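A.B. asks: Coordinates only, no sequence provided:
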């Protein structure tokens, strides 16, 4: 997968974004899901990682107001979407 800054996959974007704040995250969405403390979706705060599907095959960053930012699929631009765009499996506070 791509890890930017000219192109990203979902976990590469999360790794790059947190690196800008001096925080090292693992490379895969499955590992990123465990890179902090799990919190309920109802308590999500900007910066929290939102993992999707039971296998954490997709990950995004909560930005507030019910929105996430993510790299949706290969070749697509990074974009904002509703947090509930897919089944949420966990929320992680880094």
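C.D. replies: The structure has been received and is ready for your questions. All figures in this text were calculated on a predicted structure; none of them were measured in a lab.
A.B. asks: can we go C-alpha only for contacts and neighbour counts from here?
C.D. replies: Will do.
A.B. asks: what residues are up against residue 68?
C.D. replies: By Cα atoms under 8 Å, 6 or more residues apart in numbering, residue 68 lies in contact with 60-62, 80-83.
A.B. asks: put this beside the first:
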């Protein structure tokens, strides 16, 4: 059950700009902290993991590496979520198998983006919003922010 605050009770305390904003949201809004605890915790872990991945910008790719200074793709996601307090398996396929699968419309910052071909997951990164991911792409490259270049992707939420 979600707690709601009705706009009329807030208008007496809201300024003119705030009143217009509140009216635009359709009459009710969620009270701070009203998000179910499990969702809030997942969002917190995802945000932390995303920030960790972004902090590794420029770290070189190394096959089989899982940090703290070199990464392969699944090593970066494993390391980022470990620092955020969550445990993931080692490979991209195993990580896909462990996450809660979600649709493109449900994706949020910090969710994992899995690239696949022929039913096999071959690459993973962290969703950064605006159709971009933080990832460690390949030998000779570094951890970086890139646009999602394929439509052959799955999304997963770390539980």
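C.D. replies: Arrived safely, thanks for sending. Values in this document were obtained by computation on a predicted structure and should not be read as measured data.
A.B. asks: Looking at the contacts of residue 68 of structure 1, which is nearest residue 31 of structure 1?
C.D. replies: residue 60 (13.3 Å; Cα to Cα).
A.B. asks: The closest one: how many residues sit nearby?
C.D. replies: A count of nearby residues for residue 60 of structure 1, using other Cα atoms under 10 Å, gives 26.
A.B. asks: secondary structure class for residue 5 of structure 2?
C.D. replies: strand (DSSP: H, G, I helix; E, B strand; the rest coil).
A.B. asks: separation between it and residue 22 of structure 2?
C.D. replies: Computed as Cα to Cα, to the nearest Å, the residue 5 of structure 2 to residue 22 of structure 2 distance reads 11 Å.
A.B. asks: Show me just the buried residues among the contacts of residue 68 of structure 1.
C.D. replies: 60-62, 80-81, 83 (16 or more other Cα atoms under 10 Å).
A.B. asks: which element is the aligned partner of residue 145 of structure 2 in structure 1 on?
C.D. replies: Aligned against structure 1 by TM-score structural alignment, residue 145 of structure 2 finds its counterpart in residue 80. Assessed by DSSP states H and E, residue 80 of structure 1 sits inside strand 79-82.
A.B. asks: So which residues make contact with that strand?
C.D. replies: Applying Cα under 8 Å, 6+ apart, the set of residues contacting strand 79-82 of structure 1 from outside is 66-72.
A.B. asks: quick one, what contacts the most centrally placed residue in structure 2?
C.D. replies: Nearest to the mean C-alpha position of structure 2, by Cα atoms, centre = their mean, lies residue 110 at 1.1 Å. Contacts for residue 110 of structure 2 (Cα under 8 Å, 6+ apart) come out as 43, 46-47, 49-50, 126-128.
A.B. asks: what do you get if the cut-off is 7 Å, keeping everything else the same?
C.D. replies: By Cα atoms under 7 Å, 6 or more residues apart in numbering, the residues touching residue 110 of structure 2 are 46-47, 49-50, 126-128.
A.B. asks: Of these, which belong to helices?
C.D. replies: Of these, the ones assigned to helices by DSSP state H are 46-47, 49-50.
A.B. asks: Columns neighbour count and distance to residue 93 of structure 2 on top of the residues you listed, output as TSV?
C.D. replies: Listed next are these as TSV, based on neighbours: other Cα atoms under 10 Å; distance: Cα to Cα, whole Å:
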residue	neighbour count	distance to residue 93 of structure 2
46	27	19
47	19	22
49	27	19
50	25	20
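A.B. asks: Tell me the one of those residues nearest residue 77 of structure 2?
C.D. replies: Looking across these and measuring by Cα to Cα, the closest to residue 77 of structure 2 is residue 49, at 7.8 Å.
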